[in-house]
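Participant: Give me the fold of what follows.
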Amino acid sequence: MKVLVVGGGLVGLSTALFLAWHGVECTVVERHQDVLRHPRMRSLAPRLVEMYRQVGLEPELVRAGDAFADHAEFTMVRAETLGGVHTVLDKHQDAGLADDISPCRGIPIDQDRAERLVWRRAKQLGADVRFGVSLKDFSHDGAGVTARLRAADGTVSTVTAEYLIAADGANSGIRHRLGIGMTGPGEISRMLSILFEADLDPLLGDRSVHMAFLTQPHPQTYLMSLDPQRRRWVLGTSDPGDRGATRDDCEALVHAALGGEPPLRILPPVPGSTSPALRFGLGAAVADRFRDGRVFLVGDAAHHMPPPGGFGGATGVADAHNLAWKLAAVLTGRADSALLDTYHAERHPVAEFTMRQALARASTRLGADWTDREATIVERTAVMMGYRYGSEDIVSAEPAAVGTRFPHLWLPSGESSLDLFGSGFVLLTSSGGEAWGRVGHESLTVNRLPIDLPGVDPDGAILVRPDGFVAWRGRACPDDPQATIDRVMAASLHGNSPVTESSSVLSPTEFPPPSVFRR
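Facilitator: Got it, this is the predicted structure:
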């Protein structure tokens, strides 16, 4: 196989989906027998939907979504117990940008349901997904990766791959094996999560609550509704240590949070497990390295984030989206292996910035003193869509600047500009761009659009990578556009694109001859 992915949660399955979309042979192994039933992330943000739109999954996700609540209706409160007096929380910090920023809307859908759809789409595209299989050990060198896998029946097999991707969660065994440290506050709380069904209307009356931050049974408790009928809920509370091991314990903790004792049914969060609750560390840290030779870290294996803001899953899927096209380009011989170094260079600063944003929200909503005092809360959509690779000022850039996500623009055809991206590189030009239409490259498609492009003259051009990020922008057409494209593509495919750390050696419009790049 070409790539072995360890971990079959949202990020691991998405990694396989994006790899399969690019035609890369990949296998996913997941130690659990099935996807977790615990909902974790409650909805897919528009940026997540954009990435799934590229691989044809958006329609299925929309059909599977429910009418949980749009942002305008979503009510967050603070209270001692759910049945007590509520203080409605202001959502100004996550108010959402204008609808025209994306062709996609957020989709209210539980993470476990979304994972099943990602899994199915990955399999349709050729990914091999194996539940009930764990990684026993592995080794890697310049030639590839050798891994030993243990099946549920205890059978051990040996497989080889060219690359290994660790999507094995916050306690990543692969990260520990590689000796990669984490930087950040670390574990800030131990949490116990309980999934349950109950009719809470008698407690709520005519009050609408989708998320409640409570002080009972412990400070930093949250309660989240999971369906429009307000029958399925998830409770998260500081881990009481010796409590939560039995259903009676869990019921007592839920009743304390509710401020009443309505009948309820505890739902097991892990398939095949008898445990009534899920224990986990609520932490904030980023791995010091996202790559070690032929091994890459994605998702929680690479960064831990508190839940407020819903950044963890979105950031992890964006990791996979960034890495997949680069691996595909290298594995097919279209790019130098140096391109893979840009994965850490681009994603690590974004993860650090997003972690600080999650911490700031956690401090505000859960009442804890975790805030990075230098972190100013940035609007949620800007955190997910507005970052810029290769810039210290990570969320400040003009539209279509080098290193940013190319903006959504409606085209006369009714398509979004984002629908042009997803496979190879795309060169966009406008009304005066006739000369660009004559350039050619095996990894490039040229699109002359009947609209003005941001930041360039009518005869200028913008080069967009397969992941939808701007790799280069030429404000006007040079005397020899083919020579320019040859140099720009050489830079982009050899790890010297302006969106990497080595951008200082290249200006957005002038590139050295191809001979400076490794072949």
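Participant: CA only for contacts and neighbour counts going forward, please
Facilitator: OK.
Participant: Tell me where this structure has helices.
Facilitator: With DSSP state H as the definition, the chain shows helices at residue ranges 10-21, 46-54, 58-64, 111-124, 173-178, 201-204, 247-258, 311-331, 341-366, 380-385, 481-493.
Participant: Please name whichever of those is nearest to E374.
Facilitator: helix 341-366 (9.0 Å; Cα to Cα).
Participant: elements contacting the longest strand along the chain?
Facilitator: The longest strand of the chain (DSSP state E) is strand 182-198. Under the contact definition 3 or more Cα pairs under 8 Å, 6 or more residues apart in numbering; DSSP states H and E, strand 182-198 sits against strand 232-238, strand 264-267, strand 278-287.
Participant: Output the helices of the chain as JSON lines; include the columns mean neighbour count and distance to G241.
Facilitator: Shown next, in JSON lines, are the helices of the chain (neighbours: other Cα atoms under 10 Å; distance: least, Cα to Cα, whole Å):
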{"stretch": "helix 10-21", "mean neighbour count": "29", "distance to G241": "28"}
{"stretch": "helix 46-54", "mean neighbour count": "21", "distance to G241": "35"}
{"stretch": "helix 58-64", "mean neighbour count": "15", "distance to G241": "37"}
{"stretch": "helix 111-124", "mean neighbour count": "20", "distance to G241": "27"}
{"stretch": "helix 173-178", "mean neighbour count": "17", "distance to G241": "24"}
{"stretch": "helix 201-204", "mean neighbour count": "14", "distance to G241": "28"}
{"stretch": "helix 247-258", "mean neighbour count": "20", "distance to G241": "11"}
{"stretch": "helix 311-331", "mean neighbour count": "23", "distance to G241": "25"}
{"stretch": "helix 341-366", "mean neighbour count": "21", "distance to G241": "20"}
{"stretch": "helix 380-385", "mean neighbour count": "19", "distance to G241": "33"}
{"stretch": "helix 481-493", "mean neighbour count": "21", "distance to G241": "51"}
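Participant: Distance to W436 added to these, as a markdown table?
Facilitator: Shown next, in a markdown table, are these (distance: least, Cα to Cα, whole Å):
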| stretch | distance to W436 |
| --- | --- |
| helix 10-21 | 28 |
| helix 46-54 | 25 |
| helix 58-64 | 32 |
| helix 111-124 | 36 |
| helix 173-178 | 45 |
| helix 201-204 | 63 |
| helix 247-258 | 63 |
| helix 311-331 | 23 |
| helix 341-366 | 27 |
| helix 380-385 | 29 |
| helix 481-493 | 6 |
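Participant: Following up with a second sequence; could you model it the same way so I can compare the two?
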Amino acid sequence: MSESTPVLIAGAGLAGLSTAVFLGLHGTPSLVVERHPSTSTHPKARGQQHHVMEALHLAGLAEAMVEASPKDTGFLIRIAESASGPVFREILHATFLPLEGLTPARSADASQAAAERILAERARELGAEIRFATTLESFEQDDSGVRAVLSDATGTRTAHADHLVAADGHRSPIRERLGIGTHGRGTIGRSIHWLIRADLAPAVGDRQVLYYLQNPRLSGGSGTVVSTDEPDLFVVGVGYDPEHESIDDFPEDRALEQIRLATGVPGLAAEIVAADTTVAGMRVADRFSSGRVHLVGDAAHTMPPHGGLGGNTAIMDGFYLAWKLAAVLRGEAGPGLLDSHDAERRPVGELIAENQFKNAIARSMPHLKRPEDTPPIEDPGMLLFGYRHNGAVVPEPGDDGELLEDPTEPTGRPGSRAPHARLTTSDGELSTIDLFGREFVLLTGSETWAKAAEQLAADLGVRLRAHLLGGEMTGDWTARYGVTTDGAVLVRPDRFIAWRSRGTGSAADLEHALRTVLDR
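Facilitator: Next comes the predicted model:
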């Protein structure tokens, strides 16, 4: 039996489902296969940061994530001896820091289990087919596409796809089959964690909390206590050395001893619902693309959980890749556009993974600190909105290609995120961010530029829309974008600036920019 699909996605976690959602948003269907019987049922990553919520707003999912978030005053991170104290340091999760000057989006704090269910439902609405309990057994690729062998309870079948997206986790059989290596700090710790049901309200209150524990009495000297969507359900983890012990060396009596030490509640009545092991590490794939196969999420980068951007980065991988795949499949772009997936996302993946490793050192693993290690970036705005993409853009003379810039002082340079600027319309206020996401956008105060964009869209068959600012839509935007009202700024569907003309120019300049970015 054989079937075909434009894009085959292996893995229905945050990265795979997000890719399917945003492909659907651009009119491209996909087939998602997942070897597990459902989306995640275990507490994992929590929180959708502001840049993610901008993307999810485009897909009509922002409010759903807010609704799935705990209805309390915030999510606390505590570095402590136990969940009962003493507390060495307390951190208000960056989810709740004010970033109004950078974005119109609000954040959310839905769990990964809730987020995956929401994404899966929306992906189906937008044309994706999701098959659980289905394994990608093998694949091969050539100039005509990818041929994959899929298996489920009914047997095996062949699927032909134009492109394959590897969202198959940190072990990534697809990455292994491609021979793509990884680099980074490697494995930095292993832990045993228990899903427990217990009344910890006297110790942790009724807020969502994450404790990083430093306690020599705990196995491995460290541990975690994490709340879940259910008020009496928690995850408790401690370190262990797999060379000398296994999960079998933690029978119920020893497990309860460790759980009581971690919670700081002697004699705690706890039901152990499940137990498992996990690996914390920092690795980044040496390449994010190989021919028609593209890596996203944990297949592309794994990182310690400290900092909370692992799941967020996985979602954004799908967001940034989907529009490129859709443009190539529609014939609007040449295949070279997809080369920018590695050029743009790998440096960002390395940046965030390294920063989370530094957070892990600072919060729970000080013994891993090296003399050359610098402190982590603490500014959430820099990590969410300050990174630049240096691939499918037209760089300006003198641009050194630096990866980060301060988003509170935007330059408007190609490769930078299009800045948030407030605009006024007859229907009320909106942000420049609200104008992006579905197609290329040309921001300009010049009718000449606007007409040139309209003609070029028709001539090239490209989804390009001009927004003429200064008439019915007004606002102080030119300084933030580094242009005059006679200038123009070309913004990609992912809200990154592709090209700009600081002042007057020609339609040929705009055409050259589009052809360069789209590999035409």
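Participant: can you pull the buried residues of the longest strand of the first structure?
Facilitator: 182, 184, 189, 191-197 (16 or more other Cα atoms under 10 Å).
Participant: if we can go back for a sec, which one of the helices of the first structure lies nearest to V395 of the first structure?
Facilitator: Of these, nearest to V395 of the first structure by Cα to Cα is helix 380-385, at 7.2 Å.
Participant: can you pull out the strands in the stretch 351-500 of the first structure?
Facilitator: In the stretch 351-500 of the first structure, strands defined by DSSP state E, counting those that start in this stretch lie at 425-429, 444-448, 461-464, 470-474, listed in chain order.
Participant: How about the residue in the second structure that sits furthest from its center?
Facilitator: G267 (40.3 Å; Cα atoms, centre = their mean).
Participant: Which residue of the first structure is paired with it in the alignment?
Facilitator: Counting by TM-score structural alignment, G267 of the second structure lines up with E261 in the first structure.
Participant: ok, now A300 of the second structure?
Facilitator: So A300 of the second structure corresponds to A302, using TM-score structural alignment.
Participant: between the strands of the stretch 351-500 of the first structure, which gets nearest to R380 of the first structure?
Facilitator: By Cα to Cα (comparing all of the strands of the stretch 351-500 of the first structure), the closest turns out to be strand 470-474, at 21.6 Å.
Participant: Please report how far E137 of the second structure lies from A108 of the second structure.
Facilitator: 36 Å (Cα to Cα, to the nearest Å).
Participant: And the two? Which one has more around it.
Facilitator: Ranked by neighbour count (other Cα atoms under 10 Å), E137 of the second structure and A108 place A108 first, with 24 against 12.
Participant: Enumerate every residue touching the more buried one.
Facilitator: A108 of the second structure is in contact with 47-49, 53, 62, 65-66, 69, 95, counting by Cα atoms under 8 Å, 6 or more residues apart in numbering.
Participant: do A127 of the first structure as well
Facilitator: Applying Cα under 8 Å, 6+ apart, the residues near A127 of the first structure are 16-17, 20, 25-28.
Participant: What lines up with K324 of the second structure in the first structure?
Facilitator: In the first structure, K324 of the second structure lands on K326 (TM-score structural alignment).
Participant: thought that match was touching D341?
Facilitator: No: assessed by Cα atoms under 8 Å, K326 of the first structure is found out of contact with D341, at 9.7 Å.
Participant: so which of the contacts of A108 of the second structure persist in the first structure?
Facilitator: With both residues aligned by TM-score structural alignment, their matches' Cα atoms under 8 Å, the contacts of the contacts of A108 of the second structure that the first structure also has are 47-49, 53, 65-66, 69.
Participant: Can you give me the buried ones in stretch 401-417 of the first structure?
Facilitator: Under 16+ other Cα under 10 Å, the buried positions of stretch 401-417 of the first structure are 401-410, 416-417.
Participant: so can I have TSV of those showing distance to G316 of the first structure?
Facilitator: As requested, these are arranged in TSV below (distance: Cα to Cα, whole Å):
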residue	distance to G316 of the first structure
A401	24
V402	22
G403	19
T404	18
R405	17
F406	20
P407	21
H408	22
L409	26
W410	28
S416	24
S417	24
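Participant: so which of those residues comes closest to L10 of the first structure?
Facilitator: Nearest to L10 of the first structure among these, with distances taken as Cα to Cα, is R405, at 22.1 Å.
Participant: Which residue of the second structure is paired with V456 of the first structure in the alignment?
Facilitator: Per TM-score structural alignment, V456 of the first structure is aligned with V483.
Participant: and what of A483 of the first structure?
Facilitator: Under TM-score structural alignment, A483 of the first structure pairs with A508 in the second structure.
Participant: cool, and L339 of the first structure?
Facilitator: Using TM-score structural alignment, the equivalent of L339 of the first structure in the second structure is L337.
Participant: ditto for M385 of the first structure
Facilitator: Match for M385 of the first structure (TM-score structural alignment): F385.
Participant: Its match against V52, yeah?
Facilitator: No: F385 of the second structure is beyond contact range of V52, at 10.5 Å (criterion: Cα under 8 Å).
Participant: burial of G309 of the first structure, as a residue count?
Facilitator: For G309 of the first structure, the neighbour count with other Cα under 10 Å is 23.
Participant: ok, the match of L339 of the first structure - contacts?
Facilitator: So L337 of the second structure contacts 324, 328, 392, 517-519 (Cα under 8 Å, 6+ apart).
Participant: can you check G297 of the second structure too?
Facilitator: For G297 of the second structure, the contacting residues are 14-16, 167, 169, 310-311, 313-315, 317, by Cα under 8 Å, 6+ apart.
Participant: if I look at the residue mapped onto R197 of the second structure from the first structure, how far off is P262 of the first structure?
Facilitator: Under the alignment defined by TM-score structural alignment, R197 of the second structure corresponds to E197 in the first structure. With distances taken as Cα to Cα, E197 of the first structure is found 10 Å from P262 of the first structure.
Participant: picking up where we left off before, mean distance, the longest strand of the first structure to its aligned residues in the second structure?
Facilitator: Superposing on the second structure places strand 182-198 of the first structure at an average distance of 1.6 Å from its equivalents, by mean Cα distance after the TM-score superposition for the first structure.
Participant: Run the angle between that strand and helix 341-366 for me.
Facilitator: 50 degrees (axes from the mean of the first three to the mean of the last three Cα atoms, to 10 degrees).
Participant: In space, what's closest to the residue most central in space within the second structure - neighbours in sequence excluded?
Facilitator: What sits nearest the mean C-alpha location of the second structure, by Cα atoms, centre = their mean, is T313, with 2.3 Å. In space, and not counting its chain neighbours, T313 of the second structure is closest to G297: 7.0 Å by Cα to Cα, 6 or more residues apart in numbering.
Participant: Please apply the same query to P366 of the second structure.
Facilitator: According to Cα to Cα, 6+ apart, the nearest residue to P366 of the second structure is A360 (8.0 Å).
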